[in-house]
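Trainee: take this sequence and fold it.
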Amino acid sequence: MKFLFEQVTVFSDKKLDGNPLAVVVGADSLTHHQMEQFAKWTNLSETVFLLQPKHPDADYFVKIFTAEGELPFAGHPTLGSCFVWQQIYGQQNKSTITQQCEAGLINIKQINGRLAFMAPPMIRTGELEENERIKILNALGLTDNDVEACQWLDNGPGWLGIQLKSVATLLSVKPDYAQLKGYDIGLCAIYPEGDDKQLEVRAFCCSIAEEDPVTGSLNAVFAQWLIPQGKLPKHYVAGQGQCVSRNGLVYVSSDEYGIWVGGDVVNCISGTVEFD
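Mentor: Model (predicted):
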């Protein structure tokens, strides 16, 4: 069986920046096992499979896999799969797009020429227990003096969100992955006023001992966490990926409907993929 295959980069307008995504189009006949095996083979942070929608209000259905298994929702796969769906099915002019995924229905629209998804609601928040906090900060090479705030954040993927007091400290962190196995940790720090960016972000996927280049779901929960506190404006730009040579940019905006997370998407590879 042959399927259309696209590989795009998300959160950058340059082909070798941002976060790459593999997209298999029209994959309705593939089994869960085939999807899982292919995602392991691509060895990208995420691989997605575009399917026909099962909900009457959805334009398409997407299944999202890491090399470790399926995710109910993720940010850069949402923007990348929407971009491919638009290109393949000629839907570039559709004003609002509804994606179905395991987390439910996600609305997507164009904001200032970029695709943006509405951040799904946070399903879990909470404080970190003190013993666990000490362990994690030690493994990150941080102290309490470096930390502004710390909270569990969950919008499908679950994150331990840590706001640091300085961008310089954030960029210097070198995690001890052996001590952090089982955690997904997101760090952020606010830039001084007047900078082109307002926030810098890093994401550590500790179960696979890797830093994610640019992470839409994490940027979404940071916005949901920090905008209501007045720590960030309703419209801002976040950077992510400096420490892994990817200069991703995430464009966050708010309106009466919620928080939108946007970014550029660029096509890199087009072809077919064959499954047994």
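Trainee: every contact and neighbour count from this point should use C-alpha atoms.
Mentor: OK.
Trainee: what about Met122, how many neighbours?
Mentor: By the measure other C-alpha atoms under 10 Å, the count of residues near Met122 is 16.
Trainee: thought it was touching Pro157?
Mentor: No: applying C-alpha atoms under 8 Å as the test, Met122 and Pro157 come out as separate, 9.8 Å apart.
Trainee: tell me the contacts of Val167?
Mentor: Val167 is in contact with 188-191, 200, counting by C-alpha atoms under 8 Å, 6 or more residues apart in numbering.
Trainee: which elements pack onto the strand or helix carrying Asn131?
Mentor: Asn131 belongs to helix 130-140 when assigned by DSSP states H and E. Counting contacts by 3 or more C-alpha pairs under 8 Å, 6 or more residues apart in numbering; DSSP states H and E, helix 130-140 is packed against helix 177-180.
Trainee: just to revisit the earlier point, buried residues in the helix holding Asn131?
Mentor: 133, 136-140 (16 or more other C-alpha atoms under 10 Å).
Trainee: cool, and stretch 177-191?
Mentor: In stretch 177-191, counting by 16+ other C-alpha under 10 Å, buried: 177, 180, 183-191.
Trainee: which of these fall within strands?
Mentor: 184-190 (DSSP state E).
Trainee: could I get those residues as CSV with distance to Val265?
Mentor: Formatted as CSV, those follow (distance: C-alpha to C-alpha, whole Å):
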residue, distance to Val265
Asp184, 25
Ile185, 25
Gly186, 23
Leu187, 24
Cys188, 23
Ala189, 25
Ile190, 25
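Trainee: here is the second sequence; please produce its structure so I can put it next to the first one:
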Amino acid sequence: MKCELVDVFSTKKLNGNGLTIFSDVDHLSSADMLAWTQEMRQFESIFIQVKGGEFHARIFTIEEELDFAGHPLLGLAYHLHHHYGNGPRHEWRVHTKSKVIPLTSLKTAETFTATMSQGKPEFIRTLSEQEAQTLYAALNLTPPSEVSIGAEVISTGLPYVILPVASHQLEHIVFKVKDLAPLIAPLGAKFLYVLDVDNREGRTWDNQGAVEDIATGSAAGPAAAYLFKHGLISSHELTLHQGRFLGRPSEINVAIAEHDGEIANIFVSANVVKVADISLVD
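Mentor: Prediction:
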């Protein structure tokens, strides 16, 4: 079995969000994949299988398998480009547990860029004032008076609570509960993303608050959809910032395709850089 280490949302090694890409994994069980993810100790790992000429990906956190995630699929585009491509630009279709994800890879002399089509966002729920207040309190926050818009659950494959805050509130987050899951699952969400709507910067964790994610591609689409819906961006392109609090500042580029005043598709892009090749002992 082999794996590659890449950094996603960065043009330099040892920056951005690290990812382990496992290949030659047909012999692995789901329990094996979870165990290898736990061994690598990253927020997520991805396992790639080729079946009948099609690419199938399974994505794991250290706790569970996910239906969909952003930075693992963007990092996977690097692997596909260098192992199956023969030109500067390629398009790929990757089967995940929830849907088929179109990816584009582009290699120039200076950079490698991966782009994911996340499709049309699903606006699942607008939280009541009390529901939002519970989540603010759980993170040691108070609802910002400067932000008049409410929290929402939005999905482009993985449903997030987008919890808006004003400038400098991200610094004050402290988990006051042992697990966010019982609070957000009834709202239809899997995770929570705190979004500074002024500076377009976000933070998210596993639901126990044990591990903060450096950069979250699956949350970037919902966050951009939220900003667009509420008229908080003047362009169809924007950059979201994340990872500053972990010493690995990352940039997530998002483009919105609009049709008749509604979002028709969201494209999330990342620079990817290779860190290492590793041969693992079975």
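Trainee: could you get me the TM-score between them?
Mentor: TM-score of the superposed chains, computed with TM-score structural alignment, normalised by the length of the first structure, equals 0.86; 263 aligned residues with a C-alpha RMSD of 2.3 Å.
Trainee: scan the first structure for its longest helix.
Mentor: Criterion DSSP state H: the longest helix present in the first structure is helix 75-89.
Trainee: which residues of the first structure fall in helices?
Mentor: 32-42, 75-89, 130-140, 167-172, 177-180, 216-226.
Trainee: quick one: the second one aligns where in the second structure?
Mentor: Put plainly, it is helix 75-89 of the first structure. Mapped onto the second structure using TM-score structural alignment, helix 75-89 of the first structure covers residues 70-84.
Trainee: show me where the stretch 151-282 of the second structure has its strands.
Mentor: 152-155, 159-165, 191-196, 201-204, 237-242, 250-259, 262-279 (DSSP state E, counting those that start in this stretch).
Trainee: what's the counterpart of Phe49 of the first structure in the second structure?
Mentor: In the second structure, Phe49 of the first structure lands on Phe47 (TM-score structural alignment).
Trainee: looking at it, that match is touching Val25, isn't it?
Mentor: Yes: using C-alpha under 8 Å, Phe47 of the second structure is in contact with Val25, at 6.9 Å.
Trainee: what about the two, which has more around it?
Mentor: Phe47 (22 against 16).
Trainee: what's the local residue count around the closest residue to that one other than its chain neighbours?
Mentor: Using C-alpha to C-alpha, 6 or more residues apart in numbering and skipping residues adjacent in sequence, the residue nearest Phe47 of the second structure is Phe22, 4.7 Å away. Neighbourhood size, Phe22 of the second structure [other C-alpha under 10 Å]: 26.
Trainee: what does Phe22 of the second structure correspond to in the first structure?
Mentor: Counting by TM-score structural alignment, Phe22 of the second structure corresponds to Val24 in the first structure.
Trainee: aligned partner of Val273 of the second structure in the first structure?
Mentor: In the first structure, Val273 of the second structure lands on Val266 (TM-score structural alignment).
Trainee: hang on, the earlier thing: any chance of JSON lines for the helices of the first structure, columns distance to Val10 of the first structure?
Mentor: Formatted as JSON lines, the helices of the first structure follow (distance: least, C-alpha to C-alpha, whole Å):
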{"stretch": "helix 32-42", "distance to Val10 of the first structure": "16"}
{"stretch": "helix 75-89", "distance to Val10 of the first structure": "6"}
{"stretch": "helix 130-140", "distance to Val10 of the first structure": "27"}
{"stretch": "helix 167-172", "distance to Val10 of the first structure": "21"}
{"stretch": "helix 177-180", "distance to Val10 of the first structure": "26"}
{"stretch": "helix 216-226", "distance to Val10 of the first structure": "9"}
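Trainee: so which of the ones you listed gets nearest Gln151 of the first structure?
Mentor: Proximity to Gln151 of the first structure (C-alpha to C-alpha) singles out helix 216-226 among those, at 9.0 Å.
Trainee: average distance between the closest one and the second structure?
Mentor: For helix 216-226 of the first structure, the mean deviation from the second structure after alignment is 1.1 Å (mean C-alpha distance after the TM-score superposition for the first structure).
Trainee: contacts for that helix, please.
Mentor: By C-alpha under 8 Å, 6+ apart, helix 216-226 of the first structure touches 73-76, 119, 122, 153-155, 157, 159, 161, 186, 188, 201, 203, 232, 238, 250, 252, 259-261.
Trainee: kindly recompute the last result at 7 Å.
Mentor: With contact meaning C-alpha atoms under 7 Å, 6 or more residues apart in numbering, helix 216-226 of the first structure is reached by 74-76, 119, 153, 155, 186, 232, 261.
Trainee: which one of these is nearest Glu6 of the first structure?
Mentor: His76 (14.4 Å).
Trainee: for that closest one, which non-adjacent residue is closest in space?
Mentor: Gly216 is the one closest to His76 of the first structure (C-alpha to C-alpha, 6+ apart), at 5.2 Å.
Trainee: could you count how many residues lie near that neighbour?
Mentor: 26.
Trainee: just give me the match in the second structure for it.
Mentor: By TM-score structural alignment, Gly216 of the first structure lines up with Gly217.
Trainee: and what of Leu105 of the first structure?
Mentor: Checking TM-score structural alignment: Leu105 of the first structure goes with Val100.
Trainee: need the contact list for the nearest residue to that match once chain neighbours are set aside.
Mentor: Nearest non-adjacent residue to Val100 of the second structure, counting by C-alpha to C-alpha, 6+ apart: Val94, 5.5 Å away. Going by C-alpha under 7 Å, 6+ apart, Val94 of the second structure touches 55-57, 100-102.
Trainee: in space, what's closest to Val265 of the first structure - neighbours in sequence excluded?
Mentor: Closest residue in space to Val265 of the first structure, ignoring its immediate chain neighbours: Val10 at 4.5 Å, by C-alpha to C-alpha, 6+ apart.
Trainee: alignment lookup: that neighbour to the second structure.
Mentor: Counting by TM-score structural alignment, Val10 of the first structure corresponds to Val8 in the second structure.
Trainee: roughly how far apart are Pro213 of the first structure and Val10 of the first structure?
Mentor: For Pro213 of the first structure, the distance to Val10 of the first structure (C-alpha to C-alpha, to the nearest Å) stands at 10 Å.
Trainee: wait, Pro102 of the second structure touches Ser117, no?
Mentor: Yes: applying C-alpha atoms under 7 Å, one finds Pro102 of the second structure in contact with Ser117, separated by 5.6 Å.
Trainee: find residues that contact each of those two.
Mentor: Shared contacts of Pro102 of the second structure and Ser117, defined by C-alpha under 7 Å, 6+ apart, are absent.
Trainee: can you give me the end-to-end distance of stretch 94-113 of the first structure?
Mentor: 13 Å.
Trainee: then stretch 103-121 of the first structure?
Mentor: For stretch 103-121 of the first structure, the end-to-end distance is 10 Å (C-alpha to C-alpha).
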